[in-house]
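>>> only geometry, no sequence info:
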């Protein structure tokens, strides 16, 4: 493909018309197949421009954004550090798309994301890193537990909320035999502490993640009984009749009872 052809793709992807964007993506897909993903860095830069699409303002372009993310994921491991560098873009729409792409890359992204978490002390970047880690479906995600636990007690409520949710997502992918006993106890302690958080969203995610420990086989009989008691307390069905005032918390507790 000539420079003229690349220019055509750039012009197509600069359009706000869905038809032209789809055509541009089709040409990129064909070119990736021709040159190979390892030689496709210029094509990634073109795709990245679509990460700025606002799915709320332009819902009709969501399929375009999804295809751009899918093609980016197909580049493989070389694109991981490039995406991490792009997190500094400062645009929340692009950061969200980056996080989705990193999450969909999967296990290969775990170590780079965890390393990036420890390097960064910027709250907003850590939020997107934990969000991306929560998208990864691999037993290797056990390596990210310490990072999430680190932020489960953060003073920033959005970071704490994201970390508490991430713990539950990690649990879905970690076999019980791969979760060290002391790590499990730290998770339980952290989630129980967040049940006292003033933010109802954090409390809801804390009880959801606790119940996921039961759902995915991480709790013994005594631990299940303890979580069952917690759910009853949140629902106000124990002897104290002092339920959690937030409906979203009670909803998660009610849902979690089926696993206890």
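Perfect, I can see it now. Not measured: the values here are computed from a predicted model.

>>> drop to CA atoms for contacts and neighbour counts, all remaining ones
Noted.

>>> Could you find the closest non-adjacent residue to residue 179?
Excluding its sequence neighbours, the residue lying closest to residue 179 (Cα to Cα, 6 or more residues apart in numbering) is residue 142, at 7.0 Å.

>>> how close does that neighbour sit to residue 136?
Noted for residue 142: a distance of 11 Å to residue 136, by Cα to Cα, to the nearest Å.

>>> More neighbours: the two, which one.
The residue with more neighbours, out of residue 142 and residue 136, is residue 136; 23 against 19, by other Cα atoms under 10 Å.

>>> How about the contacts made by that one?
By Cα atoms under 8 Å, 6 or more residues apart in numbering, residue 136 lies in contact with 103-107, 110, 170.

>>> Highest neighbour count among those?
In terms of neighbour count, residue 170 stands highest of these at 27 neighbours, by other Cα under 10 Å.

>>> what helix or strand does it sit in?
Taking DSSP states H and E as the criterion, residue 170 maps to helix 157-173.

>>> same deal with residue 249?
Residue 249 belongs to helix 247-256 when assigned by DSSP H and E.

>>> Counting by contacts, list what that helix packs against.
Packing contacts for helix 247-256, counted by 3 or more Cα pairs under 8 Å, 6 or more residues apart in numbering; DSSP states H and E, involve helix 200-215, helix 221-235.

>>> For it, list every residue counted as buried.
When neighbours are counted by 16 or more other Cα atoms under 10 Å, the buried residues of helix 247-256 are found to be 249-254, 256.

>>> Contacts for it next, please.
Helix 247-256 is contacted by residues 200-201, 203-205, 207-208, 211-212, 231-232, 234-235, 243-244 when judged by Cα under 8 Å, 6+ apart.

>>> take a look at this one as well, against the first:
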């Protein structure tokens, strides 16, 4: 008796062999073309199991994971709430991949992500929502700025860390900020330059550098940032550099944008 197509797909996707997984994804693609993406929920559930791969343990599976993400993104808007539900799984590897997939979906995911952020008070869940928003390359991500501004002050280290990174990512694709928003971003990023976590300090420097790189700063703000960066690198008259190498490295990178 011939194997049911979905059983064949499931068997291939559950393999540890990259080529067999690729074959399974090819069958998924053909089946979607046959039935339409809106009827493909069972296929999504099978493909989503690949999000749990450990890429550090199995770097050979990176291409098929990327292929799986592309397939999921192509399912359409109905997959957004499904991906948000998958965030509850608690598997960090899967959560990062889901965040990447939501980011790849783009502007259509912004409002669902914002709504989900407001619907939860779980800092871990909010971290991955902000992470996903930071992956979206659309000016419409400006709608998420209030979330990031609030999270920049969070007592939760991971949420504060993700927000510090996110505002820099937003600066890459938002044409301009209002004076009030820009001032608040600068104030909070500067405050995070004194964070006890060197990783957060480094990300604050990186985001400040992106504000300069993408033309969001006035000449006075650029000069002020230059002074801050010189202090962090220890090249001003005080020689009081940041003790963390990652902070000094980010300062050196950002310095080129304030010359």
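Happy to help now that I have it. If you're wondering where the values come from, they're calculated on a predicted model, not measured in any experiment.

>>> TM-score for the pair, please.
With the length set by TM-score structural alignment, normalised by the length of the second structure, the two chains reach a TM-score of 0.96; 257 aligned residues with a Cα RMSD of 1.3 Å.

>>> how much does the following helix or strand past the helix holding residue 170 of the first structure stray from the second structure?
Counting by DSSP H and E, the next helix or strand C-terminal to helix 157-173 of the first structure is helix 181-194. Mean deviation of helix 181-194 of the first structure relative to the second structure after superposition (mean Cα distance after the TM-score superposition for the first structure): 0.6 Å.

>>> Give me the neighbour count for the residue opposite residue 148 of the first structure in the second structure once aligned.
Alignment note: residue 148 of the first structure maps to residue 148 in the second structure; criterion TM-score structural alignment. Look at residue 148 of the second structure: counted by other Cα under 10 Å, it has 23 neighbours.

>>> most centrally placed residue in the first structure?
Closest residue to the average C-alpha location of the first structure: residue 131 at 2.9 Å, with Cα atoms, centre = their mean.

>>> any idea how far residue 253 of the first structure is from that one?
For residue 131 of the first structure, the distance to residue 253 of the first structure - Cα to Cα - is 23 Å.

>>> Which strand or helix spans residue 128 of the second structure?
helix 123-135.

>>> what's the angle from that helix to helix 157-173?
Computed by axes from the mean of the first three to the mean of the last three Cα atoms, to 10 degrees, the angle separating helix 123-135 of the second structure from helix 157-173 equals 10 degrees.

>>> Pull out the buried positions in the helix or strand following helix 123-135 of the second structure.
Note on helix 123-135 of the second structure: by DSSP H and E, the next helix or strand toward the C-terminus is helix 145-151. Buried residues in helix 145-151 of the second structure, counted by 16+ other Cα under 10 Å: 145, 147-149, 151.

>>> Show me what helix 145-151 of the second structure packs onto, helices and strands only.
helix 157-173, helix 179-192.

>>> Which of those helices sits closest to residue 223 of the second structure?
Of all those, it is helix 179-192 that lies closest to residue 223 of the second structure, at 13.1 Å by Cα to Cα.

>>> Summarise which helices and strands the closest one is packed against.
Against helix 179-192 of the second structure (3+ Cα pairs under 8 Å, 6+ apart) you get helix 145-151, helix 157-173, helix 198-213.

>>> Which one of those helices lies nearest to residue 126 of the second structure?
With respect to residue 126 of the second structure, and counting by Cα to Cα, the nearest of these is helix 157-173 at 7.0 Å.

>>> quick one: contacts of that closest one?
The contact list for helix 157-173 of the second structure (Cα under 8 Å, 6+ apart) reads 123-124, 126-127, 130-131, 133-135, 137-139, 141-142, 145, 148-149, 151-154, 185, 189, 192, 199-200, 203-204, 206-208, 210-211, 214, 216.

>>> Just the buried residues of those residues.
The neighbour count (16+ other Cα under 10 Å) marks 123, 126-127, 130-131, 133-135, 137-138, 141-142, 145, 148-149, 151-153, 185, 189, 192, 199-200, 203-204, 206-208, 210-211, 214, 216 as buried among the contacts of helix 157-173 of the second structure.

>>> re earlier: and the contacts of residue 136 of the first structure, which of them are in helices?
Those of those mapping onto helices are 103-105, 110, 170, per DSSP state H.

>>> Between all of those, which two are at the greatest distance?
Farthest-apart pair in those is 105 and 170; separation 15.6 Å (Cα to Cα).

>>> surely residue 101 of the first structure meets residue 71?
No: contact between residue 101 of the first structure and residue 71 fails when scored by Cα atoms under 8 Å: they sit 9.3 Å apart.

>>> of the two, who's got more company?
Taking other Cα under 10 Å, residue 101 of the first structure and residue 71 do not tie; residue 101 has more neighbours (25 against 20).

>>> what sits against the more buried one?
Going by Cα under 8 Å, 6+ apart, residue 101 of the first structure touches 69-70, 72-73, 132.

>>> Repeat that for residue 125 of the second structure.
87-88, 117.

>>> Stretch 236-249 of the first structure maps to which residues in the second structure?
The alignment of stretch 236-249 of the first structure onto the second structure (TM-score structural alignment) spans residues 234-247.

>>> Just the buried residues of that stretch, please?
The neighbour-count check on stretch 234-247 of the second structure (16+ other Cα under 10 Å) flags 234, 241-242, 246-247 as buried.

>>> Using JSON lines, lay out the residues you listed together with distance to residue 220 of the second structure.
Conversion of these to JSON lines gives the following (distance: Cα to Cα, whole Å):
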{"residue": "234", "distance to residue 220 of the second structure": "21"}
{"residue": "241", "distance to residue 220 of the second structure": "23"}
{"residue": "242", "distance to residue 220 of the second structure": "23"}
{"residue": "246", "distance to residue 220 of the second structure": "26"}
{"residue": "247", "distance to residue 220 of the second structure": "23"}
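
>>> And the furthest pair within those residues?
Once Cα to Cα is applied, these give 234 and 246 as the farthest pair, at 13.7 Å.

>>> if we can go back for a sec, identify whichever of the helices and strands packed on helix 247-256 of the first structure lies nearest to residue 14 of the first structure.
Across these, residue 14 of the first structure has its closest neighbour in helix 200-215 (38.4 Å, Cα to Cα).
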